[in-house]
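Student: any chance you can model this:
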Amino acid sequence: MKKRTVPPVIRQTEALLRRLPEQHPKRELIEKDVNRRWAGYRGEQALDYFLRFLPFSTYRIFHDLRLNLYGNSFQIDTLVLTPNVGFLIEVKNLAGVITVDEELGQFTVVKQGITKKYQNPLAQVNRQLIQLKQWFQAHEVYTYPIVPLVSISNPNTELHFKDSLSVPITQLDVTIERIKKLYAFYENKKSFSLDPIERSLLRNHRPFYSDILKMYSIPSSLIQTGIQCPVCKEYGMARIKLSWECPDCSTRSRQAHRLALADYFLLYGSTLTNKRCQEFLGIRSRHAVAKLLSRMPLSYTGSTNALTYVTPSNIEELIPQ
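Tutor: Below you'll find the predicted structure:
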């Protein structure tokens, strides 16, 4: 019902790395963060593979939902609904030996003799469960049962638990089998119409872009402007007729500006004017920028001579593949 896409924060951190000075002291931290986020996303993709084996006629799957509840937002990575029961799934892509002590709230992973503590996914998914139930009630969906699950996407990870857990933690294949068994248990209980729930979820989804510069306390004055060469990665490509040319390696590209525009929206969000675009791309012609922007998949507001372009709903449309 709602497909999974690359989380905006991943694209934002990638844009920040592209335009941050090579010697900046926070580069290593940002690189670790983007690698960690990609690992999490790949774990969610691994879950998607197993979810494909659930019959579409019964199960409706929603990825990357961000909903608002009384002025506060919460994120759900994977929500699976059936007419009788829903499943809230939190995926963790971790390698090593996982130990959980729910009483102490500890979730640790031992890998190559090194022990690391992680945010407790049981507390995380239980918090999401409370918020989702409250959201359902606020939208007049009552008594619909929702089962929280935590799934580990790395098949080589070992799971060690001292006691039974309030929320099951299982490997992906076991998670799917558990979903099937739980559905069979609820199948003959109260049935709900999913169509209005689906419409409400999709209508109320609100994508979110972080203030990435504020997140890492990086001033905008440090951000490199201009168009980056796709080959040598230097900035300052110049407009030559209908193409861009790199002054360092002479590479030519007709699409290099697309990634620069994506970077602008990822780093600064919100809106873009012709003047601001000139400054960011390094073009001094208002007419050339207007023509360039008119060919982009961008929505805008305002009059012909004072257009304001807004962040695209799907930033992936700007990023060259």
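Student: rest of the way, CA atoms for contacts and neighbours
Tutor: Will do.
Student: okay, helices next: where are they in the chain?
Tutor: Along the chain, the stretches classed as helices by DSSP state H are 8-19, 27-51, 121-138, 172-186, 194-204, 212-215, 256-268, 274-281, 286-294.
Student: out of those helices, flag the one nearest residue 90.
Tutor: Residue 90 lies closest, by CA to CA, to one member of the helices of the chain: helix 121-138, at 6.3 Å.
Student: okay, now residue 147: neighbour count?
Tutor: 17 (other CA atoms under 10 Å).
Student: so how far is residue 129 from it?
Tutor: Taking CA to CA, to the nearest Å as the measure, residue 147 falls 8 Å from residue 129.
Student: okay, the helices of the chain, which one's buried deepest?
Tutor: Neighbour counts (mean count of other CA atoms under 10 Å) averaged over each of the helices of the chain peak at helix 256-268, with a mean of 22.
Student: and the angle from it to helix 286-294?
Tutor: Helix 256-268 runs at 80 degrees relative to helix 286-294, counting by axes from the mean of the first three to the mean of the last three CA atoms, to 10 degrees.
Student: count the neighbours of residue 245 for me.
Tutor: 20.
Student: residues contacting it?
Tutor: Residues in contact with residue 245 (CA atoms under 8 Å, 6 or more residues apart in numbering) are 237-239, 251-253.
Student: buried among those? Make that a ChimeraX selection.
Tutor: Here is the ChimeraX command that selects the buried residues among those (16 or more other CA atoms under 10 Å):
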select :237,238,239,252,253
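Student: determine which two of the contacts of residue 245 are furthest apart.
Tutor: Among these, 239 and 251 lie farthest apart (CA to CA), at 12.0 Å.
Student: tally up the residues packed near residue 234, please.
Tutor: 15.
Student: kindly report the same for residue 229.
Tutor: Neighbour tally, residue 229, other CA under 10 Å: 24.
Student: from residue 177, how far out is it?
Tutor: Residue 229 is 49 Å from residue 177, by CA to CA.
Student: cool, and residue 138?
Tutor: In terms of CA to CA, residue 138 sits 31 Å off from residue 177.
Student: picking that back up, nearest to residue 307, of the helices of the chain?
Tutor: helix 274-281 (7.4 Å).
Student: ok, residues contacting the closest one?
Tutor: 225-227, 257, 260, 264, 283-286, 289-290, 306-308.
Student: need the helices of the chain in CSV with distance to residue 85, can you?
Tutor: Formatted as CSV, the helices of the chain follow (distance: least, CA to CA, whole Å):
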stretch, distance to residue 85
helix 8-19, 30
helix 27-51, 16
helix 121-138, 12
helix 172-186, 7
helix 194-204, 10
helix 212-215, 37
helix 256-268, 37
helix 274-281, 49
helix 286-294, 47
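Student: closest to residue 111 out of the ones you listed?
Tutor: Across these, closest to residue 111 is helix 27-51 (CA to CA), at 15.6 Å.
Student: another one to check against the first:
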Amino acid sequence: MYQNVLNRYRREKSGYDGERSLNYYFNFLPQNAVFLHGLRIEEMQYTFQIDHLILFPNFFLIIEVKNKAGLINYNSETGVLKCFNNDGTYKRYDDPFIQARIQRFKLKKLLQQSSFTVPPIHTLVVFSHQDAVLEIEGHQPDLIISQRLPWRVSELEQKYSTTYFEKDELIKVGKMLKNRHKPKEENIVEECHIKREHIRNGVWCTNCKKFIMKRYKRNWHCPSCKHKDDYAHLKALEEYRLMFGETIKNSEAREFLQVSKDVARRLLKTTCSTYVGDRKSRVYRLSQT
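Tutor: Reported below is the predicted structural model:
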């Protein structure tokens, strides 16, 4: 079970790191644009997610990010994408442009439904890993490494010369899309069938992150690195919220934080802004930090 969770974490983190790695190159793009990152929109008939959407006055740019290392071969005629391992074996992936084009179609439909002008919508597939080496069979200028992003955008600005939006209009489109944004809600504990007893109780050291801290004289102490932290329980309660939900009882806090009843009550009262019920049946709401 642990290995399955670890593998999923690595996949999620790889995608997240790949998307964030483009932030440096965004500094070299025209700043009259509106930048939207991690956009996810749910509609009645469809849901779509875009890694990066940049709204330029002349065109909109969808960027699909891939964070893969090594030799990457793409055949522009067949759409076959291969990622090679050091031993010469490879893994085949779906054509990344199909996903980007589906995103473009759904974005176009949403803009039309919202009575906005639909400018040209261009799609790029960007490999963000510093060790990625692209080998393209045929002609495909929109499959690039991240370092090429500023130059490719400059080329697109020359290609799309007609202005469709002023800056204030771009901001309106951006606000509409932001208001439609809905983060994906996932419960990893349930999806991975993790039981409550599988989760170790206690407040992990906020410094070395290897040992459970002890509560002593209203402070948290690490028995190994000797680190002290008045507010280490905040991190622990945030982790509880992510795993088990936004509500917690005194008995649950006692068990999870490994503290006494009175200490749990005091920590919850100072940490949680709202609660319901009397003292015996009180339920506290954990706010997002």
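Student: quick check: TM-score for this pair?
Tutor: The TM-score (TM-score structural alignment, normalised by the length of structure 2) is 0.82; 283 aligned residues with a CA RMSD of 3.0 Å.
Student: how about residue 191 of structure 1, what's its match in structure 2?
Tutor: Alignment note: residue 191 of structure 1 maps to residue 165 in structure 2; criterion TM-score structural alignment.
Student: what about that match, how many neighbours?
Tutor: 17.
Student: pretty sure it sits against residue 55.
Tutor: No: the criterion here is CA atoms under 8 Å, and residue 165 of structure 2 misses it with residue 55 at 9.3 Å.
Student: show me what residue 288 of structure 1 aligns to in structure 2.
Tutor: Match for residue 288 of structure 1 (TM-score structural alignment): residue 263.
Student: ok, its match to residue 274 of structure 2 distance?
Tutor: 18 Å.
Student: for residue 228 of structure 2, same thing?
Tutor: Residue 228 of structure 2 is 28 Å from residue 274 of structure 2, by CA to CA.
Student: what of residue 188 of structure 2?
Tutor: Taking CA to CA, one finds residue 188 of structure 2 at 26 Å from residue 274 of structure 2.
Student: what's the matching residue for residue 120 of structure 2 over in structure 1?
Tutor: Aligned partner of residue 120 of structure 2 by TM-score structural alignment: residue 145.
Student: who are the neighbours in contact with that match?
Tutor: So residue 145 of structure 1 contacts 84-86 (CA under 8 Å, 6+ apart).
Student: if you set the cut-off to 6 Å instead, what comes out?
Tutor: Applying CA atoms under 6 Å, 6 or more residues apart in numbering, we find residue 145 of structure 1 in contact with residue 85.
Student: then the one 5 residues further on?
Tutor: Contact criterion CA under 6 Å, 6+ apart gives 89-91, 169 as the residues in contact with residue 150 of structure 1.
Student: okay, the residues you listed in JSON lines with neighbour count next?
Tutor: Output for the contacts of residue 150 of structure 1, formatted as JSON lines (neighbours: other CA atoms under 10 Å):
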{"residue": "89", "neighbour count": "22"}
{"residue": "90", "neighbour count": "23"}
{"residue": "91", "neighbour count": "26"}
{"residue": "169", "neighbour count": "23"}
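Student: got a markdown table for those, with distance to residue 14 of structure 1 too?
Tutor: Shown next, in a markdown table, are the contacts of residue 150 of structure 1 (distance: CA to CA, whole Å):
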| residue | distance to residue 14 of structure 1 |
| --- | --- |
| 89 | 27 |
| 90 | 24 |
| 91 | 23 |
| 169 | 31 |
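Student: what's the closest of the residues you listed to residue 35 of structure 1?
Tutor: Distances from residue 35 of structure 1 to the contacts of residue 150 of structure 1, taken by CA to CA, are shortest for residue 91, at 16.2 Å.
Student: the closest one matches what in structure 2?
Tutor: Counting by TM-score structural alignment, the partner of residue 91 of structure 1 is residue 65.
Student: check the burial of the residue lying closest to its match once chain neighbours are set aside by counting its neighbours.
Tutor: Excluding the flanking residues, the one nearest residue 65 of structure 2 by CA to CA, 6 or more residues apart in numbering is residue 126, at 5.0 Å. Counted with other CA under 10 Å, residues neighbouring residue 126 of structure 2 total 23.
Student: over to residue 162 of structure 1?
Tutor: Based on other CA under 10 Å, the number of other residues close to residue 162 of structure 1 is 9.
Student: residue contacts, it?
Tutor: Taking CA under 6 Å, 6+ apart, one finds nothing in contact with residue 162 of structure 1.
Student: and the aligned residue in structure 1 for residue 38 of structure 2, how many residues sit next to it?
Tutor: When structure 1 is aligned by TM-score structural alignment, residue 38 of structure 2 is paired with residue 64. A count of nearby residues for residue 64 of structure 1, using other CA under 10 Å, gives 19.
Student: what's the nearest residue to residue 64 of structure 1 if we skip its chain neighbours?
Tutor: Counting by CA to CA, 6+ apart, the residue nearest residue 64 of structure 1 is residue 77, at 4.6 Å.
Student: need the counterpart of the one you found in structure 2.
Tutor: By TM-score structural alignment, residue 77 of structure 1 lines up with residue 51.
Student: which ones are touching its match?
Tutor: Counted by CA under 6 Å, 6+ apart, residue 51 of structure 2 has contacts 37-38, 64.
Student: of those residues, which ones are shared with structure 1?
Tutor: Shared with structure 1 under both residues aligned by TM-score structural alignment, their matches' CA atoms under 6 Å, the contacts from those are 37-38.
Student: distance of residue 233 of structure 1 relative to residue 19 of structure 1?
Tutor: 10 Å.
Student: count of residues packed around the closest residue to residue 112 of structure 1 other than its chain neighbours?
Tutor: Excluding its sequence neighbours, the residue lying closest to residue 112 of structure 1 (CA to CA, 6+ apart) is residue 96, at 7.7 Å. When neighbours are counted by other CA under 10 Å, residue 96 of structure 1 registers 18.
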